[in-house]
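> Predicted model, plus sequence, below.
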Amino acid sequence: MYHFIINPKSKTGNGYKVWEVVKKKLDEQKIAYTYHLTQYAFHATKIARKLCKGKFEAIYLVVIGGDGTVNEVINGISNYKNVFLGYIPSGSSNDLARSLNIPADPIKALELILNAKTYPCFDHGIVNLQNKTTSRKFSVSCGIGFDASICYEALDSKIKKWLNGIKLGKLTYAIIGLKQLITYRPSDVTLILDEHQIKQFKNVYILASMIQPYEGGGLMMAPKANPRDQKLSVCIIYDINKLNVLFLLPSLFLGRHSHFNKVELFECTSLEIKTKEPLLLHTDGEFVGYSNHVKLRCKKEQLHMLL
């Protein structure tokens, strides 16, 4: 039995259209399933939690939506050993699908799920904000500062809706990023890697902690990220002027930014971030809150994927 969790509004209604295609195929093949349409923010978390609660047998969850919907679902899973997760992308950026080579075509993605013979396990990250008692899991990335401000604006952006309408939704974050660059003020940051190594950076624009290589609609922030090595792949861009940030952005799509001055990429199992002023934070493109003290860590091979 497959349990489908669908965000019908992902990519301006594309999620429901994808579900209609998938449902037809399931019915044709007489495959047993249940389906659940999300109706509000974090509804997918509640659905996943209810489906998994008290279950000891294998549970097959399939997400239809964007990276944010997957994020909600993994935050509702408690018994990871029993849960097998499939993903049919229907969002604007679909960076998890891009990183895992999941087909954009919904029927091909469904066939990948139905024909899965092995269930590879992937890491996920956990972030704790000092001013909050709860933690958030993430499967793609966690960013603080500039990229989080882009995600925050994109949540209810007319630009995003328009681009989705003309099938160019993956450009949303790049275009909003150019707009944000005009007003964004970089911050000084102190990092503590693996509880002992201290790094300090001035005027930080981008600080992304990656599980997968891609975020932001195809930005290859961490080209060498391995989602099965129990490490966060961190990309930090700092102490450069806005014109140089503009020149650097195209290289992010190609994963060639490591050659630029004032760009550092490194790995760690845990990361502590301290700033003077509270900054925006996102997980998998979803706004989490503001904080000036954040702790992140990587959990090894928790997510069983239907691939």
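Structure's in. What do you need? Residues are numbered from 1 along each chain as shown.

> rest of the way, CA atoms for contacts and neighbours
Noted.

> hey, where'd the helices end up in the stretch 151-300 of the chain?
For the stretch 151-300 of the chain, the helices defined by DSSP state H, counting those that start in this stretch occupy 158-165, 172-183, 242-254.

> Could you do the stretch 1-150 of the chain as well?
10-28, 43-52, 67-74, 95-100, 106-114, 146-154.

> dropping in the other structure now:
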Amino acid sequence: MKVVHFIVNPIAGKGKPVITTKYLSQYFEKKEYAIVVKHSRYKGHAKFLAEQSLREKAAIIVACGGDGTINEVASCLVHTRTALGIIPIGSGNGLARNLNIPMNLDKAIAIIKNNKTVAIDVGKVNDDYFFSNMGMGFLAKTISNFERLEKRRFTNYLKAFLLSIPSYKSNLKYRVRCNGREKWFQPFFILVSNTNELGYNVSLTKRALLDDGLFDIVIIDQLNPLKLIYLLFLFLIGTENKVREHYYCRTGKAVIEIKGSNSKNTPYQIDGEFKSCDSKRLQLEILVKRLIVLAP
């Protein structure tokens, strides 16, 4: 009998069926599967529940939510043989889209039953894992504003984005070391991505692959408002590299050092969740194919 645990973010998936043991029983035969459903109650709780499920010898642990919920669950499964299942009922769903996991519940559950697995790379920044992306500067500010809004949906993300434009100012300088080179920036934002999509079908790293042993780094230097609007237009048509402030590289390791900050904390976002650390030096690396995921 296969033991499958579902860790559900109850805030995600408004308008979709509630994922309960009763709901799942129509898909998973009792003779073949032992189903356990757990609901997270606060930020960080999904990670606690996933660690508990590992101790309980679950063969598959399914994250039901968005990229943030997936991050908490998947962080416990790195370097293990336990497979991660994904039911994408969140807002952005960047990792699920990159893995071609359908947004349709029936089809997503069918992938879990099919039991086909792939091994994907894992990003790491200091002690934190990321599976889609991490971002600094304006991207972290946008996520910070997004988390203050009541509901996680695209219109609120757009609202947070627009609110962040006039309020974001930074004089910090960043030294980026990768591929044997060193370069200084005063960036508008830095994006380090393991996937080819941010979420909501938006991509700044179309060349990124989940299993190539590399992440893609995009850095945009400080822009005036008019140049920012122009850059947004270029992103929409996929020609953002035409602006001289655009920097792009692909690497397996990088170091980012921040200069000029009086704050003790360095803010960033990881897989759509706002975080910070007490270090001005971020060590980034790719862990090659260290996570097993159920995928088409």
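Ah, there it is. Note that the coordinates shown come from a computational prediction; the quantities given were computed from them, not determined experimentally.

> Structural similarity score between the chains, please.
Superposed pair, TM-score by TM-score structural alignment, normalised by the length of the second structure: 0.88. Supporting alignment: 284 aligned residues with a Cα RMSD of 2.2 Å.

> still on that earlier bit, I'd like the helices of the stretch 151-300 of the first structure as a markdown table, with distance to residue 151 of the first structure appended.
Formatted as a markdown table, the helices of the stretch 151-300 of the first structure follow (distance: least, Cα to Cα, whole Å):
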| stretch | distance to residue 151 of the first structure |
| --- | --- |
| helix 158-165 | 11 |
| helix 172-183 | 7 |
| helix 242-254 | 16 |
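
> With mean neighbour count added, can I get those in JSON lines?
Formatted as JSON lines, the helices of the stretch 151-300 of the first structure follow (neighbours: other Cα atoms under 10 Å):
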{"stretch": "helix 158-165", "mean neighbour count": "18"}
{"stretch": "helix 172-183", "mean neighbour count": "17"}
{"stretch": "helix 242-254", "mean neighbour count": "14"}
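
> Go through those and name the closest to residue 20 of the first structure.
For those, proximity to residue 20 of the first structure was assessed by Cα to Cα; helix 158-165 is nearest, at 18.4 Å.

> From the rest of the structure, what touches the closest one?
Around helix 158-165 of the first structure, the neighbours that count as contacts under Cα atoms under 8 Å, 6 or more residues apart in numbering are 11, 12, 92, 154, 169, 171, 172, 176.

> Try it again at 7 Å.
11, 12, 92, 154, 169, 172 (Cα atoms under 7 Å, 6 or more residues apart in numbering).

> Counting neighbours, what do you get for the fifth one?
When counting by other Cα atoms under 10 Å, one arrives at 21 neighbours for residue 169 of the first structure.

> what separates it from residue 218 of the first structure, distance-wise?
Distance, residue 169 of the first structure to residue 218 of the first structure, using Cα to Cα, to the nearest Å: 11 Å.

> The second one too?
Computed with Cα to Cα, the distance linking residue 12 of the first structure and residue 218 of the first structure is 19 Å.

> do the same with residue 78 of the first structure
Taking Cα to Cα as the measure, residue 78 of the first structure falls 30 Å from residue 218 of the first structure.

> Which one of these two is surrounded by more residues?
Per other Cα under 10 Å, whichever of residue 78 of the first structure and residue 218 has more neighbours is residue 218, with 22 against 14.

> wait, what's in contact with that one?
Each residue near residue 218 of the first structure by Cα under 7 Å, 6+ apart is listed here: 95, 253.

> what does residue 91 of the second structure give?
Applying Cα under 7 Å, 6+ apart, the residues near residue 91 of the second structure are 66, 152, 153, 154.

> For residue 222 of the second structure, see how far away the closest residue to it other than its chain neighbours is.
Excluding the flanking residues, the one nearest residue 91 of the second structure by Cα to Cα, 6 or more residues apart in numbering is residue 153, at 5.4 Å. Between residue 153 of the second structure and residue 222 of the second structure the computed distance is 28 Å (Cα to Cα).

> Same check on residue 127 of the second structure?
Applying Cα to Cα, the value for residue 127 of the second structure to residue 222 of the second structure is 28 Å.

> Of those two, which one has the most company?
residue 222 (18 against 9).

> What lines up with that one in the first structure?
Aligned counterpart of residue 222 of the second structure in the first structure: residue 239 (TM-score structural alignment).

> wait, its match sits on residue 262?
Yes. Counting by Cα atoms under 7 Å, residue 239 of the first structure does reach residue 262; the two are 6.5 Å apart.

> count of residues packed around residue 27 of the first structure?
11.

> and residue 135 of the second structure, what pairs with it in the first structure?
Mapped onto the first structure by TM-score structural alignment, residue 135 of the second structure lines up with residue 143.
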